[in-house]
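Colleague: The following block contains a protein sequence and its predicted model.
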Amino acid sequence: MTKLTYNVLFICTGNSARSIMAEAILNQQGAGRFRAWSAGSHPAGAVNPYAIDLLERNRFKANDLRSKNWSEFATADAPHMDFVLTVCDKAAGEVCPVWPGQPMSAHWGVEDPAAVKGSDEVIHRAFNDCFMVLSRRIALLTVLPIEKLNKLALKQELAHIGQVKA
């Protein structure tokens, strides 16, 4: 039986940049096959303006994005997640909530562009680099033959995607 839409939750500590960008990218690139959300263990409360600017410049929808706590997705009435992907090392090391339905998880660590200090050019470059890595990984996810893989093979593929650079 083929599932029509796979739900994916991207996790990061602050949910202001990396996980937000991943949510926007997958919702656009995986439209119809994937539905993405993002959340953080300690959400910043606002989306980083560099992330919004980058998404809008690349014609991604950014108007509905918001920084959210991962507890929103650990309730019985939350969307059932098929995959939970951490995009920062801090979140990967934290004790995560028990996700309803026991989704498959993987770590896709990416350097935090929001932590970069320097000129606007340096910060923009960090956000662009992060965006490119996430875009490449998400492109690989969207073409993965999920229905044809057993759980172990799928887990290995997700882990492998997490190692891919731009």
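Modeller: Happy to help now that I have it. Numbering: from 1, shown residues only.
Colleague: C-alpha from now on. contacts and neighbour counts both.
Modeller: OK.
Colleague: The closest residue to Gly14 other than its chain neighbours: what's it in contact with?
Modeller: What sits nearest to Gly14 in space, not counting adjacent residues and going by C-alpha to C-alpha, 6 or more residues apart in numbering, is Pro43, at 4.1 Å. By C-alpha atoms under 8 Å, 6 or more residues apart in numbering, the residues touching Pro43 are Thr13, Gly14, Asn15, Ser16, Ser67, Lys68, Asn69.
Colleague: Over to Gly45?
Modeller: Here Gly45 is in contact with Gly14, Ser16, Arg66, Ser67, Lys68 (criterion: C-alpha under 8 Å, 6+ apart).
Colleague: give the contact list for Asp120.
Modeller: Contacts of Asp120 (C-alpha under 8 Å, 6+ apart): none.
Colleague: what's the distance between the nearest residue to Gly101 once chain neighbours are set aside and Val98?
Modeller: Leaving aside its sequence neighbours, Gly101 sits nearest to His80 (C-alpha to C-alpha, 6+ apart; 6.4 Å). Going from His80 to Val98 by C-alpha to C-alpha, to the nearest Å gives 12 Å.
Colleague: who has more neighbours, these two?
Modeller: Using other C-alpha atoms under 10 Å as the criterion, His80 and Val98 rank with His80 on top: 19 against 12.
Colleague: Comparison target, given below:
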Amino acid sequence: MTYNILFLCTGNSARSIIAEAVLNREAAGRFRAYSAGSAPKGEVNPHALALVESLGFAASDFRSKAWDEFARPGAPPLDFVITVCDNAAGEVCPVWPGRPVSAHWGIPDPAAVEGSQAQIAAAFAEAARQLGTRIRLFLSLPLETIDQLSLQTRLREIHERADAPGA
């Protein structure tokens, strides 16, 4: 079975794009990740594009898009919806097809970092590291044998323990 997961942030230009790429790379066909935003910027941040290209994807594989694309008839049924920014977590989301399990994994916005190119690149690398840690913990869950309520709890716990020592 392939699970569909949607990563959400406000602008869909950095964090959700990175999460989409990391999960699609790590999941080995077990998942199909997508990303979207509540108020998409219309373009992917160049630093995020460089990061996804370093994972082996083409920049053209990614675009900034609105979350309502995934609430329309014909959209893939979603198994999971994960917000990666605090703003999107507080917004009223569309009704998603498939009754997905949802969680919030707030990650600081690397696109908001000001400074040298090295400082900005470091912020993007840190966001990718944090998302990668959460995604690897997520991939270790026994999805086939866990009930939906327990799964909801485990997804929330991933965020809380992701950066703890030994995670």
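Modeller: Perfect, I can see it now. Just so you know, these numbers come straight off a predicted model, no measurement behind them.
Colleague: what TM-score comes out when they're superposed?
Modeller: The TM-score (TM-score structural alignment, normalised by the length of structure 1) is 0.94; 163 aligned residues with a C-alpha RMSD of 1.2 Å.
Colleague: returning to what we had before: out of the contacts of Pro43 of structure 1, who's the most crowded?
Modeller: Ranking these using other C-alpha under 10 Å puts Asn15 first, with 29 neighbours.
Colleague: and the longest helix for structure 2?
Modeller: Identified as the longest helix of structure 2 according to DSSP state H is helix 117-139.
Colleague: Please tell me how far the residue with the largest distance to the centre of structure 2 sits from Ala123 of structure 2.
Modeller: The centre of structure 2 is farthest from one residue, Ser116, which by C-alpha atoms, centre = their mean lies 25.8 Å away. Note on Ser116 of structure 2: its distance to Ala123 of structure 2, by C-alpha to C-alpha, is 11 Å.
Colleague: who's in contact with the equivalent of the residue nearest to Gly101 of structure 1 over in structure 2?
Modeller: Using TM-score structural alignment, the equivalent of His80 of structure 1 in structure 2 is Pro77. For Pro77 of structure 2, the contact set (C-alpha under 8 Å, 6+ apart) comprises Asn4, Trp96, Pro97, Gly98, Arg99.
Colleague: Out of those, which is nearest to Pro142 of structure 2?
Modeller: Distance to Pro142 of structure 2, by C-alpha to C-alpha, is smallest for Asn4 among the contacts of Pro77 of structure 2, at 15.8 Å.
Colleague: Shouldn't that closest one be within a strand?
Modeller: Yes. Under DSSP: H, G, I helix; E, B strand; the rest coil, Asn4 of structure 2 sits within a strand.
Colleague: Burial check on it, number of neighbours?
Modeller: Asn4 of structure 2: 18 neighbours (other C-alpha under 10 Å).
Colleague: just the one 3 residues further on next, same as before
Modeller: Using other C-alpha under 10 Å, Phe7 of structure 2 has 28 other residues around it.
Colleague: Might one say that it is in contact with Thr83?
Modeller: Yes. Taking contacts as C-alpha atoms under 8 Å, Phe7 of structure 2 lies within contact range of Thr83: 5.7 Å.
Colleague: between the two, what contacts are shared?
Modeller: Common neighbours of Phe7 of structure 2 and Thr83 (C-alpha under 8 Å, 6+ apart) are Ser16.
Colleague: Strands of structure 1, start to end?
Modeller: 6-12, 34-40, 83-86, 104-107 (DSSP state E).
Colleague: Redo those strands as JSON lines? Include distance to Pro113 of structure 1.
Modeller: Shown next, in JSON lines, are these (distance: least, C-alpha to C-alpha, whole Å):
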{"stretch": "strand 6-12", "distance to Pro113 of structure 1": "12"}
{"stretch": "strand 34-40", "distance to Pro113 of structure 1": "16"}
{"stretch": "strand 83-86", "distance to Pro113 of structure 1": "15"}
{"stretch": "strand 104-107", "distance to Pro113 of structure 1": "17"}
